[in-house]
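**Student:** Got a predicted structure plus its sequence, pasted below:
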Amino acid sequence: MARSPRSATHLVHHLEAHHFLKPSVIPLKTDVPQLAEYLWAQTTAYQKAALQSGYVQGLKSVALNPEGFGGYMVQDSVFCFKAQGNIDIAVTNATDAILRKFLEARSESYKAYYQSLFDTWHIEDASGIKLGTECTEYVNHEHNVATTMNSIYFVVAMIPCAKLWPWIGQQINAIGGSFGVYDEWVKANFNPDSSGVEKYEKLINTAEQDGHIDRKIALDVYTASMKGEAGFFGSIKVK
């Protein structure tokens, strides 16, 4: 079973040449936490809500109603369809060549994934699927970031999922545990390896240090994405 591109970080290699992944010439402020650490610390309530959601706990206990799993997957396929459109907007607006290349690769990965899910779940037309309120709000949030902000903030918007899902995997012992019919999905998507997201975090840390990210704006973007994750998980019918 394919891993969702929302949590996958294997395309981070497209960013390795970026100057934000090299040491900044601007001295680091030692009296405040770095941006990535700060953003994660400020969103613990949503992280816990995602972990304690009926969807995640249902997967953990192998008690999730199959209807709930199907409902999540069908919505997630359309979420990724719409997310690809948002990424393409971010690509169009990107002035940074390396970020543009990275986002282009992300777009292709989303397209391949949602097309695979459309085949699996017999979806011919995404417009025929009604998304729940929480999923719709998440899509709209990403659309707003893509259309109104510098492309570096789209990276900020992607980090919550990329960091949250491995963290959930750690909490539920995704690798060592047994999840019945959901075992393959849990092990693929909640894999606790978070090495890729660390590069995303280094990128935004240096971007802020060099004056390309405003901490308050980043917090708003990051929080909305983390809220979207928790809300989407929490919206799924589990009984």
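**Tutor:** Perfect, thanks for sending it.

**Student:** can we go C-alpha only for contacts and neighbour counts from here?
**Tutor:** OK.

**Student:** tell me the contacts of Phe154?
**Tutor:** Ala90, Glu142, Val145, Ala146 (CA atoms under 8 Å, 6 or more residues apart in numbering).

**Student:** and here's the other structure:
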Amino acid sequence: MDIATLLTFFLLCISSATAHNDKEQAAQPDGYLSTRTCEGTQDTSSSDTCSIEKSHGDNIYLSLWEKSLDQAYQTLNLDFIQHMEAGDLPVDRYVNFTIQDIYYLVKVTDMLKNMSTSVKKPEDLRQFFQGRYSSYKRFQDHLLSIFYRKGVSDIKPTPAMRKYVSDYETIMRTKEPIYFAVSLLPCSRLWVWLANKVDMAPSNAYYAWKKDNMGGRPEKHYETLLNKYLTLNNTEAYHIFRTQMQNEHDFFATS
């Protein structure tokens, strides 16, 4: 890829923010990922107190996150995130990151299509997967059109991305559908948190990433559902959540 093409691609990447965030925005016309909330109010501070306090109740949605904060901080401290925050991340690294994210989006959308038709009961879980698929599909189509792509068959996934997608596929094939919902949550939860943590001025070339990813409310789609079907002592849910948090970490670490 020559320099002119690379710069053009970079500008497209920045203008479209990120695949992870926008698929949530497409999912909720009223607002995919506004700031992290506590008691229904926005929390843009650096404190994680509200989540930690609430997770002492019977809220596995919050407990999953609390017990994985170590992984969140490890991701925040990665070279890729730190250089984004400083505004000196090389363009080619962000472009490659975005290409891999497009691959992720298309593969996860395909799996959500499968879940949206295969899950018949219970009704709220069926509606969850239909809603997630509709959201991801709209954004996938939008993103592919922006980059003039028909698919991702020519994108070679990195080892980290290949493992991430493979773990999704294994969960889809071998676990109850509620666990696939759990597997989707780390992406949504982590990106909001990272965007609120990084200190970027509007003049930073990557400020659009921060701005767009700050705006999300994953609890709108996940909290009631997970708390209804999972208990705090569900070790499988914690294992899957931490596995996917590690996959997110490794995606950033190898970008």
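**Tutor:** Arrived safely. Note that the structure is predicted; figures quoted are calculated from it, not measured.

**Student:** if we can go back for a sec, looking at structure 2, which of the contacts of Phe154 of structure 1 hold up?
**Tutor:** Mapped onto structure 2 and checked by both residues aligned by TM-score structural alignment, their matches' CA atoms under 8 Å, these keep the contacts Glu142, Val145, Ala146.

**Student:** hey, where'd the helices end up in the stretch 151-255 of structure 2?
**Tutor:** Here the stretch 151-255 of structure 2 has its helices, by DSSP state H, counting those that start in this stretch, at 159-174, 177-197, 207-214, 219-229, 235-253.

**Student:** Show the contacting residues for the most centrally placed residue in structure 2.
**Tutor:** Nearest to the geometric centre of structure 2 sits Cys187, at 2.5 Å (CA atoms, centre = their mean). Contacts for Cys187 of structure 2 (CA under 8 Å, 6+ apart) come out as His20, Gln244, Met245, Glu248.

**Student:** Counterpart of it over in structure 1?
**Tutor:** Under the alignment (TM-score structural alignment), Cys187 of structure 2 maps onto Cys161 of structure 1.

**Student:** and what of Lys211 of structure 2?
**Tutor:** Lys211 of structure 2 maps onto Lys187 in structure 1, by TM-score structural alignment.

**Student:** ok, now how distant is that match from Gly71 of structure 1?
**Tutor:** Relative to Gly71 of structure 1, Lys187 of structure 1 is positioned 20 Å away (CA to CA, to the nearest Å).

**Student:** Give me the more crowded residue out of those two.
**Tutor:** Lys187 (21 against 17; other CA atoms under 10 Å).

**Student:** Can you verify my assumption that that one contacts Ala174?
**Tutor:** Yes - using CA atoms under 8 Å, Lys187 of structure 1 makes contact with Ala174 at a distance of 5.5 Å.

**Student:** how close does Gly216 of structure 2 sit to Lys67 of structure 2?
**Tutor:** Gly216 of structure 2 sits 21 Å away from Lys67 of structure 2, going by CA to CA.

**Student:** what's the answer for Gln130 of structure 2, then?
**Tutor:** Here Gln130 of structure 2 is placed at a distance of 29 Å from Lys67 of structure 2 (CA to CA).

**Student:** do the same with Tyr168 of structure 2
**Tutor:** For Tyr168 of structure 2, the distance to Lys67 of structure 2 - CA to CA - is 21 Å.

**Student:** Please apply the same query to Ser203 of structure 2.
**Tutor:** For Ser203 of structure 2 relative to Lys67 of structure 2 (CA to CA), the value is 35 Å.

**Student:** which of those two has more neighbours?
**Tutor:** Lys67 (15 against 9).

**Student:** could you list every residue that touches whatever residue of structure 1 lines up with the more buried one?
**Tutor:** Taking TM-score structural alignment, the alignment pairs Lys67 of structure 2 with Gln42 from structure 1. Shown in contact with Gln42 of structure 1 (CA under 8 Å, 6+ apart): Thr223.

**Student:** mind running it again at 10 Å?
**Tutor:** By CA atoms under 10 Å, 6 or more residues apart in numbering, the residues touching Gln42 of structure 1 are Leu219, Tyr222, Thr223.

**Student:** now, among the residues you listed, which is nearest to Met1 of structure 1?
**Tutor:** Using CA to CA, Tyr222 comes nearest to Met1 of structure 1 of the contacts of Gln42 of structure 1, at 28.2 Å.

**Student:** and the closest one, how many neighbours?
**Tutor:** Neighbours of Tyr222 of structure 1 (other CA under 10 Å): 26.

**Student:** That one contacts Tyr46, doesn't it?
**Tutor:** No - between Tyr222 of structure 1 and Tyr46 there is no contact under CA atoms under 10 Å: 11.0 Å.

**Student:** check which helix or strand covers Thr30 of structure 1.
**Tutor:** For Thr30 of structure 1, there is no host helix or strand (DSSP states H and E).
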